[in-house]
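Engineer: Okay, predicted coordinates and the sequence, questions at the end:
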Amino acid sequence: MLARQRQEAILRGIEDDGGVRVSDLVERLGVSDMTIRRDIEFLAGKGLVLKVHGGATAVGDHPIDEPGFWVKSAMNPVQKSEIARTAASLIGHGQTIAVSAGTTAYAVAVELRPVKRLTVVTNSPRVAELLYDPVREDQNIVLTGGVRTPSDALAGPVANRMLADVHVDTLILGIHGIDLDAGLTTPNLLEAETNRLLIAAARKVIVVADHTKWGVVGLSTIAPLERVDVLVTDAQLDVEARRLVSDKVGQLIVAKRDDTPGDQADG
């Protein structure tokens, strides 16, 4: 296959799905990983695509737009892993928790698998599938119904009716954007209302968000920062942003690598 044909296939994939992954292209086009990466480099140099970890996405995405789950999962994977380990350490055995959709919340769910006697309510089919284990009798996984969104959340009236009667100890909430004035935001109106109900159901709200979410404002506000009990982020959030957000949330925890304790600041 000629380079021009490969590059056209990459562009078509981005147009159709919002992004492409190197590993998928290697399998589909029958060429090497290095060849695909060179094609993406070429297209990025022409300003036609935006390189992300593990693939490429469309250029000029606006905060009101939302790429698919796997495109977002390839963004800042190291920071998400750090945040996930730290957030999961805040969940004790025997708790009833809710876990929202989103790639960072999914990363937390990965770290929650060893925790015993959990009841987990989630509007993420991926989280439910990850945590469900038919041989474990100490876990109860509850998946809401609803309409599936681009970020692989179940949202809308069906999910909302179910969540209206739910009460959990703690919510792990992934978000699209976090802003001092706009608060927690999402580009998806259906998800906004469902996330509000997740927050209302929880005695404690833990928001997990890497530094790139700071200053991003989506179409709809989910909740003000004051509603956040704990915000777990990564060390690349700048000092001024930490100071500002610490004044709003109950507690700011900056995750560290290699399971070292995170920095904590009370709001």
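Structural biologist: It's in. Numbering: from 1, shown residues only.

Engineer: Going by C-alpha atoms from here, please, whenever you check contacts or count neighbours.
Structural biologist: OK.

Engineer: which residues in the stretch 151-267 of the chain form strands?
Structural biologist: Using DSSP state E, counting those that start in this stretch, the strands assigned to the stretch 151-267 of the chain run over residues 154-155, 168-174, 177-179, 183-186, 202-208, 220-223, 230-234, 251-255, 263-266.

Engineer: Please name whichever of these is nearest to E193.
Structural biologist: Of all these, strand 220-223 sits nearest to E193, with 7.1 Å by C-alpha to C-alpha.

Engineer: Which secondary structure elements does the closest one sit against?
Structural biologist: strand 183-186, helix 189-201 (3 or more C-alpha pairs under 8 Å, 6 or more residues apart in numbering; DSSP states H and E).

Engineer: Reformat these as JSON lines; add mean neighbour count and distance to I172.
Structural biologist: Putting the helices and strands packed on strand 220-223 into JSON lines (neighbours: other C-alpha atoms under 10 Å; distance: least, C-alpha to C-alpha, whole Å) gives the following:
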{"stretch": "strand 183-186", "mean neighbour count": "26", "distance to I172": "13"}
{"stretch": "helix 189-201", "mean neighbour count": "22", "distance to I172": "9"}
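
Engineer: Comparison target below:
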Amino acid sequence: MLARQRQERILEIIRADGGARVSELIELLGVSDMTVRRDLEVLASRGLVARVHGGATEVAPRSTYEPGFTVKSGLQSEEKRAIARAAAALVEPGSAVAISAGTTTFALARELLAVPDLTVVTNSVPVAQLFHESPRKDVTLVLTGGVRTPSDALVGPVSVAALRTLHTDWLFLGVHGLDAQAGLTTPNLAEADTDRALVSCARRLVVLADSTKWNVVGLSTIAGLDEVDVLVTDDGLDQAACTVLADAVGRLVVTSPDTDEHELGRTPGELS
């Protein structure tokens, strides 16, 4: 296969799935790691894809586009683990926590397996399965029910009705995009309704979003940035974005995938 043919095939894969990991492309195309990375750089230089840690994503995805759980789980994996570790440190034993669907929130759920005596409310099939299969007996698991989306979220009227009578200490929310004007967004209208119900049932809202989510706008707004108590992201976010977010949210936590250290922004009194 010629380089141009190979690059066109890579572009087809990324456009079909919204993104691709280097490891997947190596297996699909039968070429070396260096060849795939070189092809991705060529495509990125032509403005056809966006390079991210571990692979590449579609450029300026449509506001209604929603990649599947498997595709998203392979992107920014180290950043997501660092974000999850920092977010899990907020949770004390005996807490009631709501966890939305998403790959970063799934990473958080793995970290929360070490926190005793939790009540977990979730609309995420993978999160529910993780806790269900855990040998721990001190977790009360509440799965909302609803219609399943490509991101393995349960959404819709059934899910919203289940959440209306619940009250949790924390909500850990994964989002499709963050924007100064649009706020927290998702491409799925039914998921937006369910996420808003999750926000309403929690005392404190923690958003988990890696730096690639900044300036991404989905079809529907879940909440404004000023409604966020804590935003946990990674150090790939530029200084200008950090300044905007630190002024908008209650607390900004910037993590590094290379260390366990994180930097805190301003903190309101109720979260001290």
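Structural biologist: Arrived safely. Computed from a prediction, not measured in an experiment: that's the story for all the values here.

Engineer: Adding distance to M34 of structure 1 as columns, could you present the strands of the stretch 151-267 of structure 1 in a markdown table?
Structural biologist: Output for the strands of the stretch 151-267 of structure 1, formatted as a markdown table (distance: least, C-alpha to C-alpha, whole Å):
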| stretch | distance to M34 of structure 1 |
| --- | --- |
| strand 154-155 | 37 |
| strand 168-174 | 33 |
| strand 177-179 | 33 |
| strand 183-186 | 35 |
| strand 202-208 | 33 |
| strand 220-223 | 40 |
| strand 230-234 | 30 |
| strand 251-255 | 33 |
| strand 263-266 | 39 |
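
Engineer: Which one, of those, ends up nearest to A56 of structure 1?
Structural biologist: Closest of the strands of the stretch 151-267 of structure 1 to A56 of structure 1 is strand 177-179, at 20.9 Å (criterion: C-alpha to C-alpha).

Engineer: quick one: contacts of that closest one?
Structural biologist: Residues outside strand 177-179 of structure 1 that contact it (C-alpha atoms under 8 Å, 6 or more residues apart in numbering) are 184-186, 213-218.

Engineer: try stretch 101-117 of structure 2
Structural biologist: Residues from elsewhere that reach stretch 101-117 of structure 2 (C-alpha under 8 Å, 6+ apart): 69, 72-73, 80-81, 83-85, 87-88, 91-95, 99, 122-127, 130-131, 134, 138-139, 151-153, 172-175, 208-209.

Engineer: Just the buried residues of these.
Structural biologist: 69, 72-73, 80-81, 83-85, 87-88, 91, 95, 99, 122-127, 131, 139, 151-153, 172-175, 208-209 (16 or more other C-alpha atoms under 10 Å).

Engineer: Just the ones of the residues you listed in strands?
Structural biologist: 99, 122, 139, 172-174, 208 (DSSP state E).

Engineer: what sits against A96 of structure 2?
Structural biologist: 118-121, 168-170.

Engineer: so when I look at V26 of structure 1, I'm seeing a helix, right?
Structural biologist: Yes: counting by DSSP: H, G, I helix; E, B strand; the rest coil, V26 of structure 1 falls inside a helix.

Engineer: Run through the residues that contact it.
Structural biologist: 32-33, 36.
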